[in-house]
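**Q** dropping a prediction and its sequence here:
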Amino acid sequence: MFKILLIEDDATLFKEMKDRLIDWDYKVYGVENFQNVMESFARIQPDLVIIDIQLPKYDGFHWCRMVREHSNVPIVFLSSRDHPTDMVMSMNLGADDFIQKPFHFEVLIAKIQAILRRVYNYSTTTSDLKTWMGATIDLERNRVSNEKGMIDLTKNEIFILKLLVERKNKIVSREDLMNLLWDDQRFISDNTLTVNVNRLRKKLAEIGLGNGIETKVGQGYTAIEQVEK
């Protein structure tokens, strides 16, 4: 049974979401002290975190940063704000998805199921290690390393890289990536994929692999690697 930490200060919405998630056989926990959310996170060790942006004391962006300092657990943002920068900020901080309030509960469930299925099931069918451009991709630890250093990736980032590397030197369409990542494109903004890929590139640049992923305008992305002759 997956554990979900719901960081939401609206008591009515929290109860409604908790009851609905319990109906889907999830264990749902709340936060007792909004001044120190990490106490709850450390105690519960959730499999997924849902964070509202507007919270007492510190906003959801702050707590996302704090969680990412310690864990790559999947994070879903909730927000009643509709400014595009909120979604971009969320993804840049390492969130896996962003849902705007008000939302249909079926959409939330679909996103949660897709994320949990992707994060906790995909690595059981493939080798935990892959190599690309002289780097080792550790799918179990969400890390990429080479002689220049090591970077930690989020679940979305490692999965995007895995898909591209498995088809290296071939174009992977944006539609294929979104379908494989989130199962149903109808619930996904096209910008979400762009932000995730740009964030992945920025991290890869730290170890000299920033040019390893090429954008094929109007088509998708390619993980390049020179073929040995």
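**A** That came through fine. Numbers count the residues shown, from 1 in each chain.
**Q** okay, CA-based contacts and neighbour counts for the rest of this
**A** Fine.
**Q** so who does the residue positioned nearest the centre of the chain touch?
**A** The centroid of the chain falls nearest to residue 96 when counting by C-alpha atoms, centre = their mean (2.5 Å). Going by C-alpha atoms under 8 Å, 6 or more residues apart in numbering, residue 96 touches 74, 75, 76, 115, 155, 156.
**Q** residue 37 is in contact with residue 63, isn't it?
**A** Yes: under the criterion of C-alpha atoms under 8 Å, residue 37 makes contact with residue 63 at 7.1 Å.
**Q** quick one: which of these two has more around it?
**A** Neighbour totals were compared for residue 37 and residue 63, and residue 63 leads with 20 against 17 (other C-alpha atoms under 10 Å).
**Q** and that one, how far from residue 38?
**A** Relative to residue 38, residue 63 is positioned 8 Å away (C-alpha to C-alpha, to the nearest Å).
**Q** and residue 59, how far is that from residue 159?
**A** Between residue 59 and residue 159 the distance, using C-alpha to C-alpha, works out to 28 Å.
**Q** between the two, which one's more packed in?
**A** When neighbours are counted by other C-alpha under 10 Å, residue 59 and residue 159 differ, and residue 159 comes out ahead with 21 against 14.
**Q** spit out the contact partners of the more buried one.
**A** Taking C-alpha under 8 Å, 6+ apart as the definition of contact, the neighbours of residue 159 are residue 181.
**Q** for it, helix, strand, or coil?
**A** Three-state assignment for residue 159 (DSSP: H, G, I helix; E, B strand; the rest coil): helix.
**Q** put this next to the first one:
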Amino acid sequence: MYKIMTVEDDLKLCKEIQEALLKWGFNPVKVKNFEDILNEFVQNKPELVIMDINLPCFDGFYWCQKIREISKVPIIFLSSRNTNMDIIMAVQMGGDDFVTKPFSIDILVTKLHAMLRRTYSYGENLGDVLECRGVILNINDSTLSYNENKIELTKNELKILLLLMKNIGKIISRDRIMRILWDDDTFINDNTLTVNVNRLRKRLEDIGIKDFIETKKGQGYVIL
């Protein structure tokens, strides 16, 4: 069941879209906090986004661009603004299709089916994004984003963050991390892990992320 996120400020229209999506067997979710749509996207992990242009705070172009920084998930714009410039902007910001209001729900659903079929027909998983305290980890391209900063992670950095962010609040032992990094920790100097973690912490601090990975003496590491 595909999860579809609707970013629509018109409550009546949003309700109509949600009801139609349910009828067609989709799993619809709607944005509640228009001040932080990116965070809602990360939390919900939708397979497709329906995005209006006219929104509170920032417009749909802005949020489409922010989503594109961390995900390739298809985005369909839905708007009464139908000038050539609006359509061009939608495409340039990363939109995949443009539906003009007023519209037929059946046509919208048909476009959704076609877009999902084209996007996921090869088994591609585009929703591998984790978030904690504003830190966004994109597993697909091995990048980490925070505010306006973005860095590419090494293989070991990605493995460490992935393990810790998938287990928020849980202490992960050094032995477990070493087994994941090097398969067999028998011939790995314990100090090697310390060096890797310290290097990762330094990279996080360089883009403003402080005290993200905590050390629990004699136990391991944790992200709270």
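**A** Now that the structure is in, tell me what you want to look at. The structure presented is a predicted model; accordingly, all values stated were derived computationally and were not measured.
**Q** re the thing from before, structure 2: which residue goes with the residue nearest to the centre of structure 1?
**A** For residue 96 of structure 1, the aligned position in structure 2 is residue 96, judged by TM-score structural alignment.
**Q** what residues of the helix or strand containing residue 63 of structure 2 count as buried?
**A** Under the assignment given by DSSP states H and E, the secondary-structure element containing residue 63 of structure 2 is helix 60-68. Using 16 or more other C-alpha atoms under 10 Å as the test for burial, helix 60-68 of structure 2 gives 60, 61, 63, 64, 65, 66, 67, 68.
**Q** now do the contacts for the fourth one.
**A** Each residue near residue 64 of structure 2 by C-alpha under 8 Å, 6+ apart is listed here: 51, 75, 93, 94, 95.
**Q** so which of these are in strands?
**A** Mapping the contacts of residue 64 of structure 2 onto strands (DSSP state E) picks out 51, 75.
**Q** can I get the contacts of residue 64 of structure 2 in a markdown table with distance to residue 162 of structure 2 and neighbour count?
**A** Rendered in a markdown table, the data for the contacts of residue 64 of structure 2 read as follows (distance: C-alpha to C-alpha, whole Å; neighbours: other C-alpha atoms under 10 Å):
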| residue | distance to residue 162 of structure 2 | neighbour count |
| --- | --- | --- |
| 51 | 29 | 26 |
| 75 | 26 | 25 |
| 93 | 28 | 17 |
| 94 | 27 | 20 |
| 95 | 28 | 25 |
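**Q** go through the contacts of residue 64 of structure 2 and name the one nearest residue 13 of structure 2.
**A** Within these, the smallest distance to residue 13 of structure 2 is 12.4 Å, found for residue 51 (C-alpha to C-alpha).
**Q** the closest one reaches residue 80, doesn't it?
**A** No: between residue 51 of structure 2 and residue 80 there is no contact, the gap being 11.9 Å when judged by C-alpha under 8 Å.
**Q** so what sits against both of these two?
**A** For the pair residue 51 of structure 2 and residue 80, no residue contacts each of them under the criterion C-alpha under 8 Å, 6+ apart.
**Q** so where do the helices sit in structure 2?
**A** Ranges of helices in structure 2, per DSSP state H, are 11-23, 37-44, 60-68, 84-92, 105-120, 155-165, 174-182, 190-206.
**Q** nearest to residue 137 of structure 2, out of the ones you listed?
**A** helix 155-165 (7.7 Å).
**Q** residue 144 of structure 1 belongs to a strand, doesn't it?
**A** Yes: the secondary structure assignment for residue 144 of structure 1 places it in a strand, going by three-state DSSP.
**Q** so it is in contact with residue 137, correct?
**A** Yes: at 4.5 Å, residue 144 of structure 1 and residue 137 qualify as touching, with contact defined as C-alpha under 8 Å.
**Q** how much does the helix holding residue 63 of structure 2 stray from structure 1?
**A** Relative to the matching residues in structure 1, helix 60-68 of structure 2 has an average distance of 0.3 Å after the fit, by mean C-alpha distance after the TM-score superposition for structure 1.
**Q** residue contacts, the closest residue to residue 55 of structure 2 other than its chain neighbours?
**A** Spatial nearest neighbour of residue 55 of structure 2, excluding adjacent residues (C-alpha to C-alpha, 6 or more residues apart in numbering): residue 9 at 6.1 Å. By C-alpha under 8 Å, 6+ apart, residue 9 of structure 2 lies in contact with 52, 54, 55, 56.
**Q** could you redo the last one with a cut-off of 10 Å?
**A** The contact partners of residue 9 of structure 2, taken as C-alpha atoms under 10 Å, 6 or more residues apart in numbering, are 30, 31, 32, 34, 51, 52, 53, 54, 55, 56.
**Q** hmm, residue 158 and residue 177 of structure 2 touching each other?
**A** No: counting by C-alpha atoms under 10 Å, residue 177 of structure 2 sits too far from residue 158 to count as a contact (11.7 Å).
**Q** find residues that contact each of these two.
**A** By C-alpha under 10 Å, 6+ apart, residue 177 of structure 2 and residue 158 have these common neighbours: residue 164.
**Q** correct me if wrong: residue 72 of structure 1 contacts residue 152.
**A** Yes: the pair residue 72 of structure 1 / residue 152 is scored as a contact, 8.5 Å apart, by C-alpha under 10 Å.
**Q** the two - which one has more neighbours?
**A** Per other C-alpha under 10 Å, whichever of residue 72 of structure 1 and residue 152 has more neighbours is residue 72, with 20 against 17.
**Q** which residues touch residue 206 of structure 2?
**A** So residue 206 of structure 2 contacts 149, 151, 200 (C-alpha under 10 Å, 6+ apart).
**Q** since that was my last question, I'll sign off now.
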